[in-house]
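1. A structural model of the following input is requested.
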Amino acid sequence: MSNQEIFELMARFDASAATSFKLTTKDFSLELGKGGGAAAPVYAAPAAQAAAPAAAPAPAAEPEGLFITAPLVGTFYAASAPDAAPYVQVGDHVKKGQTVCLMEAMKMMNEVQAPCDCVIEAVLQQDGALVSFGEPLIRYREG
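-> All right, here's what the predicted structure looks like:
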């Protein structure tokens, strides 16, 4: 199972009414849970090593600047079609409300729009990348 398939499964679970989900295959085990006030743990490990605790990744340094972030968990698309030009490129001046990219979740395309008149400084995601809620997509400066 690919990382993208796992993330899509997680997004569908999060949007569902189910409170727990467990999937075990020959190669790995995935257990999802959600509930009341506290966040439920999410585990994904090879089935043979399911009992071994996973090492926590080192926290990444927060990038500086203003960002357009992912409004949902989904797939990032820089253009409306694979052969189309990207919505924005570095150096572009965009107007408030202008579409800067698309996010796909559960076969629904969602336009992501510029929050203000701005200049694009960096596109931080690769076309087709799976991104999490709140993850930076595009860095910009007002102007």
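2. C-alpha from now on. contacts and neighbour counts both.
-> OK.
3. Just checking the distance from whichever strand or helix holds residue 8 to the centre of its chain.
-> Counting by DSSP states H and E, the element that carries residue 8 is helix 3-15. With CA atoms, centre = their mean, to the nearest Å as the basis, helix 3-15 stands 10 Å off its chain's centre.
4. which of the residues in that helix are buried?
-> Within helix 3-15, the residues that count as buried by 16 or more other CA atoms under 10 Å are 7-8, 10-11, 13-14.
5. what do you get for stretch 130-143?
-> If you call a residue buried by 16+ other CA under 10 Å, then stretch 130-143 has these buried ones: 130-132, 135-140.
6. And stretch 14-31, by the same measure?
-> For stretch 14-31, the buried set under the neighbour-count rule, 16+ other CA under 10 Å, comprises 14, 29-30.
7. before we go on, could you also do this sequence so I can check it against the first one:
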Amino acid sequence: MTNQEIFDLVACFDRSTAQTMKLSTQEFTIELTRGGAAAPQAAAPAAAPAAAPVAPSVPVAAGPSIDAPLVGTFYTSPAPDQAPFVLPGDRVSKGQTVCLIEAMKMMSEVPAPCDCVIESVCKSNGELVAFGEPLFRYKPC
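-> The predicted structure follows:
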């Protein structure tokens, strides 16, 4: 892995909402964690009241969601010049590909969990997603 790839990885982590990330290869291991070690934990009680209002500002949509199965870059279409796999209002079948997530230069298809209608897309094309983050909201058929 080149220095530039490491810098890009750290930049993507900084832009994401993931709290931790670990990348291991035969040659090395990189582990990224938000926050710090002992110093921020000691200051946490004083900072907790200020941090509490941040959580409610994130809109919580009702209904089931298709969540990210891994950390990576979210893509709505198979190629930049092609149409999205799904749009809000589309009816999809169980197992149908709804998006791609790129991780370590590998593309992973994300399938629909059931026959459903896509109600909304929760992420933007090209956005970094964390494990378990909602990608789509849907209504089962």
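8. returning to what we had before: show me what the helix or strand just after the helix holding residue 8 of the first structure is packed up against.
-> Secondary structure here is assigned by DSSP H and E; on that basis, the next helix or strand after helix 3-15 of the first structure toward the C-terminus is strand 20-24. The criterion is 3 or more CA pairs under 8 Å, 6 or more residues apart in numbering; DSSP states H and E, and the helices and strands that strand 20-24 of the first structure contacts are strand 29-33.
9. Could you list every helix and strand that the helix or strand just after the strand it packs on packs against?
-> Under the assignment DSSP H and E, the closest C-terminal helix or strand after strand 29-33 of the first structure is strand 43-45. Strand 43-45 of the first structure is packed against strand 29-33, with contacts defined by 3+ CA pairs under 8 Å, 6+ apart.
10. need the helices for the second structure, in chain order.
-> With DSSP state H as the criterion, the second structure has helices at 3-15, 38-51.
11. and these, which is most packed in?
-> Each of the helices of the second structure was given a mean neighbour count from mean count of other CA atoms under 10 Å, and the largest, a mean of 13, is that of helix 3-15.
12. ok so, going back, now the helix holding residue 8 of the first structure against strand 20-24, angle please.
-> Orientation of helix 3-15 of the first structure against strand 20-24 (axes from the mean of the first three to the mean of the last three CA atoms, to 10 degrees) gives an angle of 150 degrees.
13. helices or strands up against helix 3-15 of the first structure?
-> In terms of contacts (3+ CA pairs under 8 Å, 6+ apart), helix 3-15 of the first structure is packed against no helix or strand at all.
14. quick revisit: looking at the helices of the second structure, which is nearest to residue 124 of the second structure?
-> Between residue 124 of the second structure and the helices of the second structure, the shortest gap by CA to CA is with helix 3-15, which sits at 13.1 Å.
15. I am finished for the moment; much appreciated.
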